[in-house]
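In: Make a model of this:
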Amino acid sequence: MMSNVYPEKRNAAGHGATRRGGRAESCRGFSLCLLAVLLLLLAACAGEEEPTTDALPEPTVAAAPTADLPIPPDSDLLVIATDAPLPPFADFDAFGNVVGFNNAVVERIASRAGIEYEFVVTPSDGVLESIASGSARDFDAVMSALLIPDTPPPGIAFTDPYLEVGQVPLVLVDEREIGSAADIRPGMTVGVLADSAGQDAAEALGIAESDLFAAYDKPSQLVQALIDEVVDVVLLDSYIADYFVASFPEQMRIAGGEGATAWIDRRAYGIAVAADDTELLNTLNDALAGLREEGVLNELTVTWLTAESDPAAAVDPGESRVGTPATELFIGVVGQFSDMDPASLTIDFISWEIKTNTMSGLYRFNPDNELEPLLAAALPSVSEDKLEYTIPLRTGLRFPNGSEFTADDVKWSLNRAAGLGNFLVNTYLKDSNADNFADEDAVQVLDPATVKIILKEPTGYFPVILAAPPFFPISRDCYSDAGDPGSTCGGIGPYTIVNWALNDRMRLRANPDWPGEPKPAFENITVKFFGDAPAMRRSLTEFRSVDLAWTGLPFADFMELTAQDGDGDGQPDYVGWQGPHTFKSYIIFEQSAEPWDKERVRQAAALAVDREALAAIFGQARLPLYSPVPDTIPGHTTTMPARDLEQARALLRAEGYTEQEKLIFTLWFVNDGRYSASEEAYAQAIKAQLEETGVFQVELAGAGWDEVRLQISQCGLPAYLLGWPSPGQPTTYLDASSWTDFFVTNTDRVFCSNYESEQMTELVAEARATVEEGPRLELYGRIQTLWAEELPTLPLTQESRRAVSLPTIDGVRVDALGMMHYEWLTKAGE
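Out: This is a model prediction of the structure:
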């Protein structure tokens, strides 16, 4: 046995049945030889009392069969004698069925060999003699917790082991003094599980009575003590040690070599059969070999023979102690998220980026910002009224749960998102009763590989919308109809989700069925969530436990790290990466009241600002912006004028303002760090530039975001400085209109700018209804030109997202929404 801790009882296996008694009256007991083996085994069982020579007591269970009837011979039925209860190897469920590790193993054997099986619980006397007795045998096999002896009893053969275990020394991966158990010396603290074979091994090494000996109740506690350096070395069952090393290869290793070479002792468990029944022996051994090769035996061992269903989940592994493996990638982000449902109403960079890398839409933007079909087979056909989009789908695709991808999944996913209130879906899909929820028939299945989507109004850029997470198809066999924030089902993306430890990390695995290009370069990627930027920086620079520091890295760290050359070779120690500009900073004027109801006053402000000087306040973090659309977004057109103080003064004088009769106003700004730590200096610079006209006189008012937002909602601010999108959030779709429409359609409620323009309204409506990209981009240019005249907002500066990586990383590609595409990432050898 392994230890004194046992798993919870499991449901009975489907193949097996349980009977009491035997096939014939002569079935009475094991041989003395087997009894001696069992006694030795039971004495070593962790947490068990010392056994006696009496037969094991009968358990009291509900509805246990009591008939002692012979079982007719059946060549397709494997009848196995066992004694129970002997947890965790064998126990009873509430219906008297044998459950436990042995049953789980036999269930897999039977399934692989194509046979049925039945456990028969019988007194221990005479069982081996029964199967060794030739044609009169009552059972085909014996399976208890049988150690395979060096010399089997006469007439008995044992299968290859279904469980082999030995005690091994587990140490931190960077430990240099302990190469094997022989290196454990006085002064080292040794940890074991209480009342376990590990304690026996410690005693054999002469350390169990030492003050430096420590015992723990659970494997996770023992391993945590090793990680926390409370103990120097751990003696643990090999299969548990293997499990933890596989889970945390950056933190621990087994000292002493690979496999059994590290074992301090050895125990092998097998199934006893008649020595002359070579056909059965070969059948069992063939099945065991296959299960061993597929890792099934290891999985069952960890599942059944530890007290914790997932021991690794209870361990905080801390930082990697050896950097990162060359074949895996670790990405660090500051922050965390708790919702992996694509229909979620929450939008943030971290969740949308991970969804983008573990799911896909019918279309996607590649890192070059080109729209291309992905789960769709081609671009859609659009009806004459521009309301119906008919989309052919790729065939032969499957979700990670194995279900086939069809048009039904698209309809179910979009109807589900609409029903859960996702605004992006409900904004665009047909809503005949105007209840702000898309109609059930807004998505129609024409055949398994064709779907039709009907819109509320013509939207020429609708295929772009289909590339956003709320439109990602998911499997109804894996997600609930209600919101499913904790799901790890994912969709059809370049990676699938292996596990997700909230606030700690998410581990991803390459999806071989993803239809996109390029195929992922890494089998595994881990995204680590940090509570603050300094912790992420230490992981990159001190531990090297992340390869790439991404979301949340301050610009000052970006500049400092990418300037370092510690070895003096002329090459930076870290590589900086920069994506397209996605954030813009701007001023909004309240245009329903003086002085901002005068177009020439707004234009004078636009002519008075020096965008290059404003950008310089942020070092190289920001660049000047001469359009409401950032310059890396498709459709951007430079339309804002260069600085011209004389022209600004002339416009102000035309409205009656002079150096003697100044235009006095208050400029509000957010001073709580929402946008940057330099907002006050930024506002001071804007004030100084405007006052260089000699006509503007600016008072500054700083407040936290909550106060500013309240004042905006009450139309209480005549002029204020803001940023877009909100910190930590991307825009919702990749089209120039995403940076413009919001500011001309929410003027009387969200921004309280009260900007009104019939010409702008007509241009926006025409652009939205235009399906062809070329004409639509031309309309976007006209919108930006009109923007420079009417100034719904006054654009000032723009900023991109940045990352810093180790010099081994390449292929960092960020699209114009600010999302990093993991499938492009590569890593060179050290």
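
In: Every contact and neighbour count from this point should use C-alpha atoms.
Out: OK.

In: Tell me which residue is most central in this structure.
Out: The centroid of the chain falls nearest to residue 506 when counting by C-alpha atoms, centre = their mean (3.5 Å).

In: Show me what counts as buried in stretch 701-713.
Out: 702, 705, 708-709, 712 (16 or more other C-alpha atoms under 10 Å).

In: now those as a markdown table including secondary structure?
Out: Output for those, formatted as a markdown table (DSSP: H, G, I helix; E, B strand; the rest coil):
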| residue | secondary structure |
| --- | --- |
| 702 | strand |
| 705 | helix |
| 708 | helix |
| 709 | helix |
| 712 | helix |
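
In: let's see this one next to it:
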Amino acid sequence: MFFMRKKPKGSLLIIVILTIMMVSPIMTGHITSESHQSNQPQSNNILTGMTLNYGVGSLIMDLDPQFAWDSASVDVINQVCEGLFGYDLNNPELSIVPVLATELGTWNAEATEYTVTLKQGVTFHDGSVFDAWDVQWTFNRLNWFIDNDMTQIAELYEPLASLYPGNPLLINNTEILDNYTVRFHLNYPYVPFMSLLCFSGSAILSQMSTPEFALLETATDILVGTGPYEYIEQTLEYTKLRAYDDYHSKWINDSPEEVNFIFYPDKASKSQALLDGEVHMIDNMDPSYIDLFESNPYITVTEPDKSTIIYYMGMNNKQINRTMRQAINYAIDYEFLIEDLLGGTVDRVTSPIPEGILYHNPDLDNPTLNVFHARQILVDDGVVPFDTNVFDDSWWRNKADFDPIATYNYTWNIGNMFRENLGILTVDNLREIGIDVVLTGLLWEDYLPLLLGDFNKLQLFGSGWGPDYNDPSNFINPLFSNTSASNNAQVNDPTLQAMMMDGLTEINETARRDLYYDMQTYIVEDLMPWVFLYTPLQQIAHSKLIGIISLNSMGILHFYDIDIPFDRDNDGLTDREEIDTFYTDPLNPDTDNDRLTDGEEVNIYHTNPLNPDSDNDGVFDGEEIYYHADPLNADSDNDGLSDGDEINLYSTDPIKPDSDYDGLSDGEEINLYSTDPIKMDSDNDGLTDGEEINLYYSDPIDPDSDNDGVSDGEEIYYHADPLNADS
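Out: You can find the predicted model right below:
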């Protein structure tokens, strides 16, 4: 998709950092709401009460999946509705997996019939049962909108309309073989059809709740699908979704039970909302906040990762021949472009099929800056005399200044600083190979028609592309086919055209991969229809309260797949752990009221969070920790008294076996000798209790053990016998 009618899908649960700030975002068409933020929804307790607030720059624009093509709308639709197939978001290659189908479908030999077996036991949010009739009804409805020119996504379902003008629709009809088996009959071979079925426009809709011959009204209607979330409402400030209890794939993750898409008017306000804890994640952040996020202990920022959006400098292939295009490709200073113009925050694009898209070829020989090689290309092809010195810089520069080999116009939209700087760099770089470049800046409203079809007025220009679904044909065919309205470089190459057609009909996966590998090699190393520039990097910044969020190259947002360890009572245990594992109260940080949080009991002290006195010694676990006693040992100091008796009855020290240091343990004093465990000399006779018991065998609770009128201590002083009245 050109980045003008919709913003890239890369803003999914992710935050895409585009360091090139485009005033008029060419080929992205970032659609934003004019509403203002106010009265945001509060985090209500729904089911287990886990609510995620997602800060976004635009709310849903088009509620109907068969019309929506902006990422804000698609992000919501993908939570509510499902297609027959989807992507495995845990697989870096985003392999296609069945969703409402039981398995991947089967092709006939001609790739014109595709048979799919449907999943049973699935219900729509309105309670109706999903079956083959819903699939047929959904695609009949889509075809009706296309026939009546009522949907903007028509071109995706008429991919070869110019080749088959008599039957431009891809889907001729959807045949019901039985209640849970359908067969799609196509008007022409189209193997990427399976990938197209992953696109939101192919989501299956409820016949009971969806108008058949009218699009859903965003302001008033309710979208009903089979997905994990029900569409609740949208206001000017937010869109609310709630978990569907009867979801067919069941709730296996600690996913949010409610999701609120909350509108913020700009990146700065969204970023500040994340810092302030108003939202858990945002769809696009202000790059100036990255340092603040990374220094915040409650926010996680992922490492930058490549997106599947590509930017390139287009060259009008009708007006700029292959030799000139090859020379230009070797004259561009890519390192300066990446590091200086873009600050090193992007990666170079190496192929028209970017990394992350099916059949990306990682082993291409990409042009790099080599002015002498560029000049040699021109010499070898006779563009300049064969004896021209490729090392004579002055000759080539003078050629560009006074008698250029060629003069090309570079066009950009005024206000786009990167594209303006790219033009200046192009002037400087191509001067080194004798080419003069004239810069022309146009207002956006004048530039856009050129990109949309008035291609003859463009020679050198900036452009970009992003995927609607994960198939290489979604890049190669629209950008290079001589029948495509998106081929703004006017590529018309018979060799490439034949390979593209083969790629659409080849059903053997290995053979199809080889075809696209060969196409990329031919495009990048020989045809060189563009100058391949860069792909933006994407990062996610989100609250640590929602665990780990992984990026995917398509920027697909799916809250069901996010495992969010909510901890509503902030006790150190996730709600799911409390409910499923420990049976504690997820809304009470101290379930047993023992003065330790449930998390402290489980993670630090290993006590029982459901029993206030884990060792049953008469002292709450929290008190034992306060006294430095062992909450798992009833007698922490092993003195023969329980910690509870020591604290509550005898006022002894539960972690000192001999509280009064008299040589007797507290337990001995209480249980054997009836002495005072907190008094060294219980009978005040001048001897400690321990001396009386262990040395002199006198009575520690009788000051005159032999009743001779002299205390035991005095007798010891006079060397008398405290046990003999007549020593």
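
In: if I line the two up, what does the residue nearest to the centre of the first structure land on in the second structure?
Out: By TM-score structural alignment, residue 506 of the first structure lines up with residue 240 in the second structure.

In: With the first structure overlaid, how far apart is the helix or strand its match falls within on average?
Out: With secondary structure defined by DSSP states H and E, residue 240 of the second structure is part of strand 238-243. Compared with the first structure after fitting, strand 238-243 of the second structure has a mean deviation of 2.7 Å; criterion: mean C-alpha distance after the TM-score superposition for the first structure.

In: whereabouts in the first structure does the helix or strand following that strand align?
Out: Following strand 238-243 of the second structure in sequence order, the next helix or strand is strand 258-263 (DSSP H and E). Under the alignment (TM-score structural alignment), strand 258-263 of the second structure falls on residues 524-529 in the first structure.

In: Any idea how many residues pack against the counterpart of residue 668 of the first structure in the second structure?
Out: Alignment note (TM-score structural alignment): residue 668 of the first structure maps to residue 411 of the second structure. When counting by other C-alpha atoms under 10 Å, one arrives at 22 neighbours for residue 411 of the second structure.

In: neighbouring contacts of the strand ranked longest in the second structure?
Out: Assignment by DSSP state E gives strand 530-539 as the longest strand of the second structure. With C-alpha atoms under 8 Å, 6 or more residues apart in numbering as the test, strand 530-539 of the second structure has contacts from 10, 14-19, 301-315, 325, 328-329, 334, 338, 345-352, 489, 551.

In: which of these are buried?
Out: Buried by 16+ other C-alpha under 10 Å: 10, 14-19, 301-302, 304-315, 325, 328-329, 334, 338, 345-352, 489, 551, out of the contacts of strand 530-539 of the second structure.

In: In strands, which of those appear?
Out: 15-17, 301, 305-306, 310-315, 346-348.

In: where along the stretch 151-300 of the first structure do the strands fall?
Out: For the stretch 151-300 of the first structure, applying DSSP state E, counting those that start in this stretch gives strands covering 156-158, 163-165, 167-172, 190-193, 213-216, 233-237, 252-254, 267-269, 272-274.

In: do the same with the stretch 601-750 of the first structure
Out: Going by DSSP E, counting those that start in this stretch, the stretch 601-750 of the first structure shows strands at 622-624, 663-670, 696-703, 719-724.

In: Please identify which of the ones you listed is closest to residue 486 of the first structure.
Out: Smallest distance to residue 486 of the first structure across the strands of the stretch 601-750 of the first structure (C-alpha to C-alpha): 29.0 Å, for strand 719-724.

In: whereabouts in the second structure does the closest one align?
Out: Mapped onto the second structure using TM-score structural alignment, strand 719-724 of the first structure covers residues 459-464.

In: how close does residue 475 of the second structure sit to residue 500 of the second structure?
Out: Separation of residue 475 of the second structure from residue 500 of the second structure (C-alpha to C-alpha, to the nearest Å): 11 Å.

In: Ok, residue 278 of the second structure next?
Out: Distance, residue 278 of the second structure to residue 500 of the second structure, by C-alpha to C-alpha: 49 Å.

In: Neighbour count: the two, which is higher?
Out: Each of residue 278 of the second structure and residue 500 has its neighbours counted (other C-alpha under 10 Å); residue 500 has more, 20 against 16.

In: Please pull up the equivalent of the more buried one in the first structure.
Out: Taking TM-score structural alignment, the alignment pairs residue 500 of the second structure with residue 764 from the first structure.

In: Where does its match fall, secondary structure wise?
Out: According to DSSP H and E, residue 764 of the first structure maps onto helix 758-769.

In: Can you list the buried residues in the helix or strand just after that helix?
Out: Proceeding N to C from helix 758-769 of the first structure, the next assigned helix or strand is helix 773-790, under DSSP H and E. Buried residues in helix 773-790 of the first structure, counted by 16+ other C-alpha under 10 Å: 776-777, 779-790.

In: circling back to that earlier point, identify the residues contacting the residue nearest to the centre of the first structure.
Out: Residue 506 of the first structure makes contacts with 497-500, 526-528, as judged by C-alpha under 8 Å, 6+ apart.

In: Which position in the first structure pairs with residue 74 of the second structure?
Out: Using TM-score structural alignment, residue 74 of the second structure pairs with residue 352 in the first structure.
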